[in-house]
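Novice: Predicted model follows, preceded by the sequence.
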Amino acid sequence: MSDDRWTEGPEVSSGSVDPIPGAASDDAETLRERQRLAQLEMMDHWIGGVLTEQRRTRRWKLFFRLMTLAIVLAALFTTFYSLFWDSSDVTAPTQRHLGIVNVSGVIASDSPANAERVIRGLNRAWEAESAAAVVLHINSPGGSPVQSQRIYAEIMRLREQGDKPIIAVIEDIGASGAYYIAAAADEIVASPVSLVGSIGVIYAGFGFEEAIGRIGVERRVVTAGENKAFLDPFQPLDEEAEAFWQGVLNQTHRQFIDDVRAGRGERLSDSPDVFSGLVWSGEQSMELGLIDQLGSLEQLSRERVGNTDWVDYTPSLDAFERLTRRFAQLAAEVLGVSSPNTPLRF
């Protein structure tokens, strides 16, 4: 032990050891000062966070205000452009051409393929002196019987005047109400693989009367008229109501058949399948007399005017109308309230 250098030297008592520097100064006043400084630091940090959040909020408010202003300005510009600069009349070229009227998509009063728009296009193309023919450019699965009948009647009216031919050209599909429209034309042209026909009437619905009982929900319907709610999906459809509704469909189908026969005349085949609701290819339709020629819009244009020259006379939808229409459709789909204006469909 005597050789241990750590134990060598004079013994020092514990009372003679100097205290830790600064330890004695850590009195109550110093602690309070430290607490105050810590609180101030926390306060500064909190205030900085609040200011940052306020700046972020102001930036978002400014962004949304600018977006709102941009939308308003775009709407105003579109409105003034359509009123003062965008003429609703197409300036027809002097050379001979085909006057095109598009029937695209579902035929309905609230869709681009509505009767008012198509009829306006028909008359504009009919009145164009340099238009060698009026061409209904159809790509539609059908739709509203009323809208289809309105267009059909207008085509027949123009056709009776006999000033220029009205020709229907079917692209991918010209079925049901779309074929109803095409039947009024002087001629119908389709591709060999186009879908044509579907001369029938359909009503589709659901019956939830058992499901609603299983989940314990009571259906409350109050009507004036004993048959007012006969198509309510939560009530059974009895035989009498079903027979009545079938009579409505049969009568509508008969009107469809009569108008197709009036438009096509003796060109139609006598096959009973023609009016059965079946859809046919272009080649099959040719054999059944549903169409007159296999071809395309380009081929028709070369035959009629010597080149592929045509002008679209379909009234345009302005940008704001397209935007609002699309927004309304999306809102209806999200809310689950999208439905046709009529339960019957061609």
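Specialist: Sure, I can see it.
Novice: from here on, contacts and neighbour counts on C-alpha atoms
Specialist: Fine.
Novice: Measure how buried the closest residue to Ser271 other than its chain neighbours is and give me the count.
Specialist: Nearest non-adjacent residue to Ser271, counting by Cα to Cα, 6 or more residues apart in numbering: Leu288, 7.6 Å away. Per other Cα atoms under 10 Å, the neighbour tally for Leu288 reads 18.
Novice: putting a second one here so we can go through both:
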Amino acid sequence: MVRFVRKLLPRRWRPDHVEIPVVRLHGTIMTGGGPFRQNLSLATAASVFEKAFGDKDSPAVAISVNSPGGSPVQSRLIFRRIRDLAAEKNKKVYMFVEDVAASGGYMIAIAGDEIIADPSSIVGSIGVVSASFGFTDLIKKIGVERRVYTAGKNKATLDPFRPENKEDVEHLKSLQLEIHETFINLVKERRGEKLTDNPDLFTGQFWTGLRGLELGLVDGLGDMRSYLRGQYGPKTRLRVIAQPRGLFGRKLPSAETRMGELGANIAGGIISAAEERALWSRFGL
């Protein structure tokens, strides 16, 4: 309401500062997560993007990224939505890396017209990884017989309770190579001649923000407040655009959902937490 009233005032009476909307993209990138847990995906970020880019008075949108990666699909969907809105609303996009923007987190970061990192941030990891476990010996020891019935010989591909199959692994690697190539092309498209010819650039290796600047992965070093004030003046203000929240900070599910899905949510939450912890741990965080 206050911002609407300001627009009605003569320009000479309006505040002489620039206000920049800020979006925080923090967490592992994956869908789902249960009612008490929310990961980063297009579904969780879309409404915030619309609000931030819908600010007609702001010349830019600032986005802070802190993610070790996750789903390549959700990463690219978020990237695409940012670029589409930037073009539609004619906004410049500044990306600010906090602890880490790696793998899918870096894919999101390259949606920025400029990427600014802390010297000690972790950036890069332009690669694709899949991880699983094998339980074939375990189920034998505890006397469990695995029974799988399929229509189609490949429906049980990479079943963790069956011995590893060479053909399954080769198929998985071929998928990874395709996804990796898509990632590489996206980085080259966005970063262009800024990138160096370092042979490790697309191997999945990761670096500090300081080294990332030398490699062309980022455009500068600094923090959001100082950098934006350097761009738009000392009176620049930052306005954080937050997700709508329910009681206790999250939108709570209905009573039926809480009772009917409690067990599944607990089990899913444990698995999700383990996956998330593994992603963060890869970068020493």
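Specialist: Perfect, I can see it now. Predicted model, so just to flag it, every value in this text is computed and none were measured.
Novice: circling back: surely the residue nearest to Ser271 of structure 1 meets Leu268?
Specialist: Yes: using Cα atoms under 8 Å, Leu288 of structure 1 is in contact with Leu268, at 6.1 Å.
Novice: circling back: what's the residue nearest to Ser271 of structure 1 aligned with over in structure 2?
Specialist: In structure 2, Leu288 of structure 1 lines up with Leu215, judged by TM-score structural alignment.
Novice: which residues does Ile82 of structure 2 contact?
Specialist: Neighbouring residues of Ile82 of structure 2 by Cα atoms under 8 Å, 6 or more residues apart in numbering: Phe49, Ala111.
Novice: Over to the one 5 residues further on?
Specialist: In this structure, Ala87 of structure 2 makes contact with no residue, judged by Cα under 8 Å, 6+ apart.
Novice: Who are the contact partners of Gly124 of structure 2?
Specialist: Contacts of Gly124 of structure 2 by Cα under 8 Å, 6+ apart are Ala101, Ala102, Ser103, Tyr106, Leu201, Gly204, Gln205, Phe206, Trp207, Gly212, Leu217.
Novice: Got a quick ChimeraX command for the buried subset of the residues you listed?
Specialist: This is the ChimeraX syntax for the buried subset of those, where burial follows 16 or more other Cα atoms under 10 Å:
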select :101,102,103,106,201,206,207,212,217
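Novice: Which of the contacts of Gly124 of structure 2 fall in strands?
Specialist: Ala101, Ala102, Phe206, Trp207 (DSSP state E).
Novice: All the strands of structure 1, residue numbers only.
Specialist: In structure 1, the segments counted as strands under DSSP E are 97-104, 131-140, 166-175, 187-190, 195-197, 279-281, 293-294, 310-312.
Novice: Run through the neighbouring helices and strands of the first one.
Specialist: I take that to be strand 97-104 of structure 1. Secondary-structure packing of strand 97-104 of structure 1 (3 or more Cα pairs under 8 Å, 6 or more residues apart in numbering; DSSP states H and E): helix 115-127, strand 131-140, helix 297-305, strand 310-312.
Novice: List the contacts of the second one.
Specialist: Applying Cα under 8 Å, 6+ apart, the contact partners of strand 131-140 of structure 1 are 92, 96-107, 122, 125-126, 164-175, 178, 182, 304-305.
Novice: The longest one too?
Specialist: Residues from elsewhere that reach helix 115-127 of structure 1 (Cα under 8 Å, 6+ apart): 89-90, 99-103, 107-109, 131, 133-134, 147-148, 150-151, 154-155, 158, 164, 313-315.
Novice: Drop anything exposed from the residues you listed.
Specialist: 90, 99-103, 107-109, 131, 133-134, 147-148, 150-151, 154-155, 158, 164, 313-315.
Novice: one step back: next, see which of the contacts of Gly124 of structure 2 are matched by contacts in structure 1.
Specialist: Here is what carries over to structure 1 from the contacts of Gly124 of structure 2, by both residues aligned by TM-score structural alignment, their matches' Cα atoms under 8 Å: Ala101, Ala102, Ser103, Tyr106, Leu201, Gly204, Gln205, Phe206, Trp207, Gly212, Leu217.
Novice: How about the contacts made by the equivalent of Arg96 of structure 1 over in structure 2?
Specialist: Under the alignment by TM-score structural alignment, Arg96 of structure 1 pairs with Val18 in structure 2. Going by Cα under 8 Å, 6+ apart, Val18 of structure 2 touches Ser58, Tyr232, Gly233, Lys235, Thr236, Arg237.
Novice: So Val18 of structure 2 versus Thr236 of structure 2, what's the distance?
Specialist: 5 Å (Cα to Cα, to the nearest Å).
Novice: what do we get in structure 2 for Val311 of structure 1?
Specialist: Looks like Val311 of structure 1 aligns to Arg239 there (TM-score structural alignment).
Novice: give me every residue that touches the residue nearest to its match when sequence neighbours are not counted.
Specialist: With sequence-adjacent residues excluded and distances taken as Cα to Cα, 6+ apart, Arg239 of structure 2 is closest to Pro21, at 4.8 Å. For Pro21 of structure 2, the contacting residues are Ala52, Phe53, Asp55, Ser58, Ala60, Val61, Ala62, Leu238, Arg239, Val240, Ile241, by Cα under 8 Å, 6+ apart.
Novice: how close does the counterpart of the second one in structure 1 get to Arg96 of structure 1?
Specialist: When the two structures are superposed using TM-score structural alignment, Phe53 of structure 2 falls opposite Trp126 in structure 1. Applying Cα to Cα, one obtains 13 Å for the distance of Trp126 of structure 1 from Arg96 of structure 1.
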